[in-house]
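Visitor: sequence and predicted structure below; questions after.
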Amino acid sequence: EKYVNTRKRCIEILEKDLKRGVEVNTEYLLKLYDSHGINPELVKEIFEKRGIEVRIPSDFYKRVQELHEKRRRKKEGRKKIVDVSKFKETRPLYYEDLELGEFDAKVLGILRKRYVILDKTAFYPTGGGQVHDTGFIGGSRVIDVFKIGNVIVHEVEEPKFRVGKVIRCRVDLQRRKAIMKNHTATHIINRACVKVLGDHVWQHGSYKDEEMAHLDITHFKNLSREELSKIEKIANEVVRKGLNVKVYYLHRNEAEKKFGFRIYQGGVAPGKYIRIVEIEGFDAQACGGLHCRNTREIEVIKIISTERVQDGVIRLNFKTGKKAIEEIQFRDKILEELRELWKVKLEDIPKTAKRFFEEWKRLRKENDELKEKLLKSVVLSSIKESDICYLDVDFIESMGMVIKVVNELAKELIGKVIVFHCKEFGYAVSRKANVSALEELSKFYEKVEGDNLNAKGFKRKK
């Protein structure tokens, strides 16, 4: 149903553009995809039914990634807070040795009393959705690492060293390894999604830290349980197979010829030679991140949830390794507690939960009906005694119920004024000439926002 609704919204957008006589070019296709998540294949399908030819560039998705890359660079404007133009290129030790946890480096500069430039570093900077390393430089905590051009900047809490000193640095390797597992798993899940859902799937974004990760993909509907199960199964089969993860450099033309433009899942890599991360026989992407050497290092992948983040974009949240095992154990614990509480077999938990939910809905409906009847009774008995009534009805939690009762008793309330003091709000109605409901409500409530039709815009005076 959601897929149908999403497709319907997309078609409405396209038909409006048709009426406006929009020019169907590459720029237009990119705008539709980026702003509304409408893939060019759907545009071609809809427009060509109306006799309008649509040409999709063979490198369309490469251009999408270039667009995202430009946006990412713009967001990284914060890095201009320091001028590193006088510093030489930082030697990235993390590419030379993934497990280098301690190293000595020379302090080339300390900017604004907290931004440290070293001649070489094993601290990985934030990039491509992978968060930076943490640790210590000369006993001072590293809280952020980012790259400006080829210079790596370390944000450090209260540096306790001077420029020109050679100091000992320590990277939190345990944290890094957890992030590496999530990054390699991101590549695996992305490829698994393509295998299960189809070639229209493309990475829209990702994020990886030591706790968990998420992958955003282009897809027009929420994933079914069956699809999720297949994706997770394929991903964990890759983990169990223990496939080697190879990292090497290729000339851009050679890489594109060998693997196609799908290598640009994480954004377009700069330069003539690009860094390829290949999961042997399964996936290859241009990527500057840090990865496991073998998929078996990931241990296990657990997709914990999915959500639609915008039209045409689905997010998969997942955990790996120890965190995934903890997640599985946590879920097992909940299931066991439910089994013991309800005294049912594990396989009977879903139907038992459904039965309880249906019972809860029935009781809630009955409860609301009783409250509504009681409210009507209170109103009718009160207006017999006075034209202006102040009713304490703190058993009412829904403004909608008050409005419904007021509308149903419209005839009986002619010439009457009622102020309702409900559980969390006040509401007033006046059917009496020259008497303002707002003024009556203001005797007891002070305005926060809105008007007297937005009762939650008032709070009770002390």
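Guide: Structure's in. What do you need? All of these numbers come straight from a predicted model, not from anything done at the bench.
Visitor: going forward, measure contacts between C-alpha atoms and count neighbours the same way
Guide: Will do.
Visitor: pull out the buried residues from the helix or strand hosting residue 258.
Guide: Element membership for residue 258 (DSSP states H and E) is helix 252-259. Within helix 252-259, the residues that count as buried by 16 or more other Cα atoms under 10 Å are 252, 255.
Visitor: which other helices and strands does the helix or strand just after it contact?
Guide: Using DSSP H and E, the helix or strand that follows helix 252-259 towards the C-terminus is strand 273-279. Other helices and strands packing on strand 273-279, by 3 or more Cα pairs under 8 Å, 6 or more residues apart in numbering; DSSP states H and E, are strand 245-251, helix 252-259, strand 283-286.
Visitor: so which residues of the stretch 101-250 of the chain form helices?
Guide: Taking DSSP state H, counting those that start in this stretch as the test, the helices found in the stretch 101-250 of the chain are 173-197, 225-241.
Visitor: give me whichever of those is most buried.
Guide: Ranked by mean neighbour count under mean count of other Cα atoms under 10 Å, the helices of the stretch 101-250 of the chain are led by helix 173-197, which reaches a mean of 22.
Visitor: who does that helix touch, helix- and strand-wise?
Guide: By 3+ Cα pairs under 8 Å, 6+ apart, helix 173-197 packs against strand 203-208, strand 213-218, helix 225-241, strand 283-286, strand 313-320.
Visitor: now do 10 Å
Guide: strand 203-208, strand 213-218, helix 225-241, strand 273-279, strand 283-286, strand 301-310, strand 313-320, helix 321-342 (3 or more Cα pairs under 10 Å, 6 or more residues apart in numbering; DSSP states H and E).
Visitor: hold the first one in mind and look at this next one:
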Amino acid sequence: MKDLSSSEVRQMFLDFFKSKGHSIEPSASLIPVDDPTLLWINSGVATVKKYFDGTVVPENSRIANAQKSIRTNDIENVGRTARHQTMFEMLGNFSIGDYFKEEAIHFAWEFLTSPEWIGFDPQKLYVTVYPKDKEAKRIWKEEVGLASDHIVEIEDNFWDIGAGPSGPDTEIFYDRGQKFNDLAEDDPENYAGGENERYLEIWNLVFSEFNHKPDDTYEPLPSKNIDTGMGLERIVSVIQDTPTNFETDLFLPIIREIEQISGQIKYGQNQETDVSFRVIADHIRALAFAIADGALPSNEGRGYVLRRLLRRADMHGQKLAINQAFLYRLVGIVGKTMNSYYPEVSQQQSFVEKVIKTEEKRFYETINEGMAILDQLLAKEKNEQAQIIHGADIFKLYDTYGFPVELTEEIAQEAGFEVDHAGFEREMQAQRQRARNARSNEQSMKMQSSLLKEIDVTSHYVGYTTLETKSPLALLIQDETFVEHLEGGQAEVIFSQTPFYAEMGGQVADTGVIIDQSGKTCAVVTDVQKAPKGQYLHQVNIKKSLQKGQEYTLKVDKDRHNRIIKNHTATHLLHKALKEVLGSQANQAGSLVDPEHLRFDFTHFGQITTKELREMEKIVNEKIGQALDVTTIETDLKTAKEMGAMALFGEKYGNEVRVVNVADWSIELCGGNHVKNTEDIGVFKIVSESGIGAGVRRIDAVTSQEAYQHFAQQEDDLRKLADILKLPRIDEVVEKTEQLQQQLQQLQKENEQLSSKIANQQAENVFKDIKYVNDISYIAAQINVKDMNQLRQLADQWKQQSISDVLVLATENNGKANLLTAVSPQTIDKGIKAGDLIKAIAPKVAGGGGGRADMAQAGGKKPEGIPQALEEVTHWLQK
């Protein structure tokens, strides 16, 4: 076996399968594109689902990749086991209806055992097979030559996640030897495929050959597929002979950096602190790569996952004597460790550091909140003479605030409490079940659609140079059936060549008409999509007959097309302007270009100011006014990247690409349509900017005629406002509005003063009405003030004058009740608390509330219950 680095293993895998005729697909972003079923890319196969389900037919039916992935369903096991990670790399080779079991098994064996490649000792390898898969077992035994005692039949070796493709699989295990054996020799799990540390699964080959139907029956797939996955971290741990994945060169440099930051604790000295080292090393990798790919910490979705990972890592940092923000200092080593194949972290290091550091600071500012909640929980249980912290409370601290369970346990035990492990596990199990339910839906694939995959006609796009052409009708489809002739209805058609653009890259499809040889419109084109093999599939409404093989004139709606291309080129200008104003880390996260407007989504950490929007708008209009030529060239991907071309979010590019160049200022890879000169756009106007998700913002803008209409509408609105203000000119509206605003503020100030004076007069009367219960003096009254703020002002006066032991005030406003309670310090010492009192009386007004021992407040939707609430004060104090 060779002495290899992780980078060498990854490249060797890709080189091997390239030599076997596979196309190498680059690792996709961790954020799924056009797949709402996935929160993260969670496997190598997730990025090639479109090939398996028939949505897209790949140029090459043999594909291999090294794909970064994230899974967080077993986050509590990270650091405690040898191989659980949130972010990992999956090496995979895929066959879409090409080779099957025989080739897949021989490929795997050659890569693992050949001296030219990994060079494992064949005697160290074991395999598991599905008992009914006699063919796989025969190949391993008869063709590969594996001994019978190295082939284990396991019933679970069947890949099935519900309706869709499924099939048997075969797993390959490496025997790491007796030194890794954590079980007794006679233990029933001591075998390849059992739960043990000696036999390590390194590769899984899935033979997707059945369609699992909704009625739980299985039928053969029309084309059989191969889906394999080999965890890079696992195989590297074998090659580098490390006890866990964390001692490999993928993690150890990060751990060493953590040691330097700690300055006190070293890895390998203590089992518990080793867990913390591993958790931090794992979580910072996931954080750095996810943020570099455009995800940002937040309270929902994938942003919540990042926030939880960061807080969990920071809490473990405290166990290593690190009591300040530190994760951001690890971004550089993460980038350096992975830079050979994944340069994105190093390229965006400063931005990733900024995001993590900001989030860490925010966490350290609020961490005391979690500790305070735990302290309150302990005090509450102690007050109720309980000796146990309930599982639901532990889970809330763990899930909401990122408190590790062991930290809660440590603090609780120091305070003399037990921990409800069983209750916590029930909560965790419920969460795992929710994750499993979600995963079963997330990972499911659609059944292959054979009709469109059967299409073998060619379809050539000529719309870059003309919007009208003649072409024979190559294919006619209606109701999922190929037909020769149609007299009406809706259909899908393919022509040998077409000027109609198919919806791609954010640009909507062209529409137009199909004209027969007599010059009559025989069909209207309503949409155009690409078929799985790339043909232009036109959706049409047939007005007259269509005949396969007949020549027709295809004519694009020119006016609509021109409005679309103005918006598309403006989108490119906006993209460049946005990066100039906000920085290179602001990346496109989707776009829409249609005749009416353009929409541009982008990742950004923070708000966008009006000044920044105006600067972007100014830059775009300057480029329009400079009348810059827009040129397009077709070249290879390498040359395009050397030109500095930006790639659009989520797009896949072949070897030949189209580059749109705006005077060497904006250079992007784009297959869409564009104006010939920026002056054709006319004018550009940003209509709105908003946040649409965690770290993702959206700009809507208009150009040309739509921009003029926007300006005209704004002018009409100003004229209406001028009429309301009785002004002769619209340029006087701003000055007049400012004057009215100042007048309004002055009136509001006077109103506040009058309200305060009225409230004080009421207070003089209320404060004289002191009642007594036993030795406690109290005031309980309803007064007429405008809001809770004035109740608090009166409570401040009461406190300063030490008028009574207890104060209860109520007011009604807008059909709702407001209650306030206050208790003097001496009375608190007697056990009477404002928070307890408010909870006792608030139900009378159908409300609830709370607060401190000295002051509390509540709101309710039943103001008619105020008298009963005030009466309850007396009863409560008597008790």
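Guide: Arrived safely, thanks for sending. All values derive from a computational prediction rather than experimental measurement.
Visitor: save the helices of the stretch 101-250 of structure 1 as TSV, and put in distance to residue 406 of structure 1 too.
Guide: Below are these laid out as TSV (distance: least, Cα to Cα, whole Å):
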stretch	distance to residue 406 of structure 1
helix 173-197	51
helix 225-241	45
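Visitor: out of the ones you listed, the one nearest residue 335 of structure 1 is which?
Guide: Closest to residue 335 of structure 1 of these is helix 225-241 (Cα to Cα; 18.0 Å).
Visitor: after superposition, how close is the closest one to structure 2?
Guide: Taken against structure 2, helix 225-241 of structure 1 registers an average deviation of 0.7 Å after superposition, with mean Cα distance after the TM-score superposition for structure 1.
Visitor: that helix aligns to what range in structure 2?
Guide: The alignment of helix 225-241 of structure 1 onto structure 2 (TM-score structural alignment) spans residues 610-626.
Visitor: can you pull out the residues in contact with that stretch?
Guide: 570-582, 609, 662-663, 665, 677-686, 688-689, 699, 701 (Cα atoms under 10 Å, 6 or more residues apart in numbering).
Visitor: do that again at 6 Å, thanks
Guide: With contact meaning Cα atoms under 6 Å, 6 or more residues apart in numbering, stretch 610-626 of structure 2 is reached by 573, 577, 678-679, 684.
Visitor: check these and tell me the two furthest apart.
Guide: Comparing all pairs in the contacts of stretch 610-626 of structure 2 by Cα to Cα, the longest separation belongs to 577 and 679, at 16.7 Å.
Visitor: can you give me the buried ones in stretch 344-359 of structure 1?
Guide: 349, 352.
Visitor: how about stretch 322-330 of structure 1?
Guide: Quick answer for stretch 322-330 of structure 1 (16+ other Cα under 10 Å): 323-325, 327.
Visitor: out of the helices and strands packed on strand 273-279 of structure 1, flag the one nearest residue 21 of structure 1.
Guide: The minimum distance between residue 21 of structure 1 and those falls on helix 252-259, with 36.0 Å, by Cα to Cα.
Visitor: the closest one relative to strand 245-251, how many degrees between them?
Guide: If you take axes from the mean of the first three to the mean of the last three Cα atoms, to 10 degrees, helix 252-259 of structure 1 sits at 130 degrees to strand 245-251.
Visitor: what's the neighbour count on residue 130 of structure 1?
Guide: Counted by other Cα atoms under 10 Å, the residues lying close to residue 130 of structure 1 total 22.
Visitor: just residue 655 of structure 2 next, same as before
Guide: 8.
Visitor: how close does it get to residue 62 of structure 2?
Guide: 16 Å (Cα to Cα, to the nearest Å).
Visitor: my read: residue 225 of structure 2 touches residue 208, true?
Guide: Yes: under the criterion of Cα atoms under 6 Å, residue 225 of structure 2 makes contact with residue 208 at 5.1 Å.
Visitor: compare these two (neighbour count), which wins?
Guide: Each of residue 225 of structure 2 and residue 208 has its neighbours counted (other Cα under 10 Å); residue 208 has more, 28 against 25.
Visitor: how about that one: what's its closest non-neighbour residue?
Guide: Leaving aside its sequence neighbours, residue 208 of structure 2 sits nearest to residue 167 (Cα to Cα, 6 or more residues apart in numbering; 4.5 Å).
Visitor: what about residue 70 of structure 1, how many neighbours?
Guide: Count around residue 70 of structure 1 with other Cα under 10 Å applied: 13.
Visitor: residue 140 of structure 1 pairs with which position in structure 2?
Guide: So residue 140 of structure 1 corresponds to residue 523, using TM-score structural alignment.
Visitor: could you count how many residues lie near that match?
Guide: Neighbourhood size, residue 523 of structure 2 [other Cα under 10 Å]: 24.
Visitor: just tell me the aligned range of stretch 425-433 of structure 2 in structure 1.
Guide: Using TM-score structural alignment, stretch 425-433 of structure 2 pairs with nothing in structure 1.
Visitor: should've said stretch 655-669 of structure 2
Guide: With TM-score structural alignment as the criterion, stretch 655-669 of structure 2 aligns to 272-286.
Visitor: what comes up buried for the matching stretch?
Guide: Result for stretch 272-286 of structure 1 [16+ other Cα under 10 Å]: buried residues 274-279, 283-286.
Visitor: do the same with stretch 85-102 of structure 1
Guide: Within stretch 85-102 of structure 1, judged by 16+ other Cα under 10 Å, the buried ones are 89-94, 98, 100-102.
Visitor: got it, and stretch 417-430 of structure 1?
Guide: Buried residues in stretch 417-430 of structure 1, counting neighbours by 16+ other Cα under 10 Å, are found at 417-422, 424-430.
Visitor: start to end distance for that stretch?
Guide: OK, stretch 417-430 of structure 1 end separation, Cα to Cα: 4 Å.
Visitor: chain center to that stretch, what's the gap?
Guide: From the chain centre to the centre of stretch 417-430 of structure 1 is a distance of 40 Å (Cα atoms, centre = their mean, to the nearest Å).
Visitor: still on that earlier bit, and the buried residues of stretch 272-286 of structure 1 as TSV, adding distance to residue 383 of structure 1?
Guide: Formatted as TSV, the buried residues of stretch 272-286 of structure 1 follow (distance: Cα to Cα, whole Å):
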residue	distance to residue 383 of structure 1
274	80
275	79
276	79
277	77
278	78
279	77
283	75
284	76
285	74
286	75
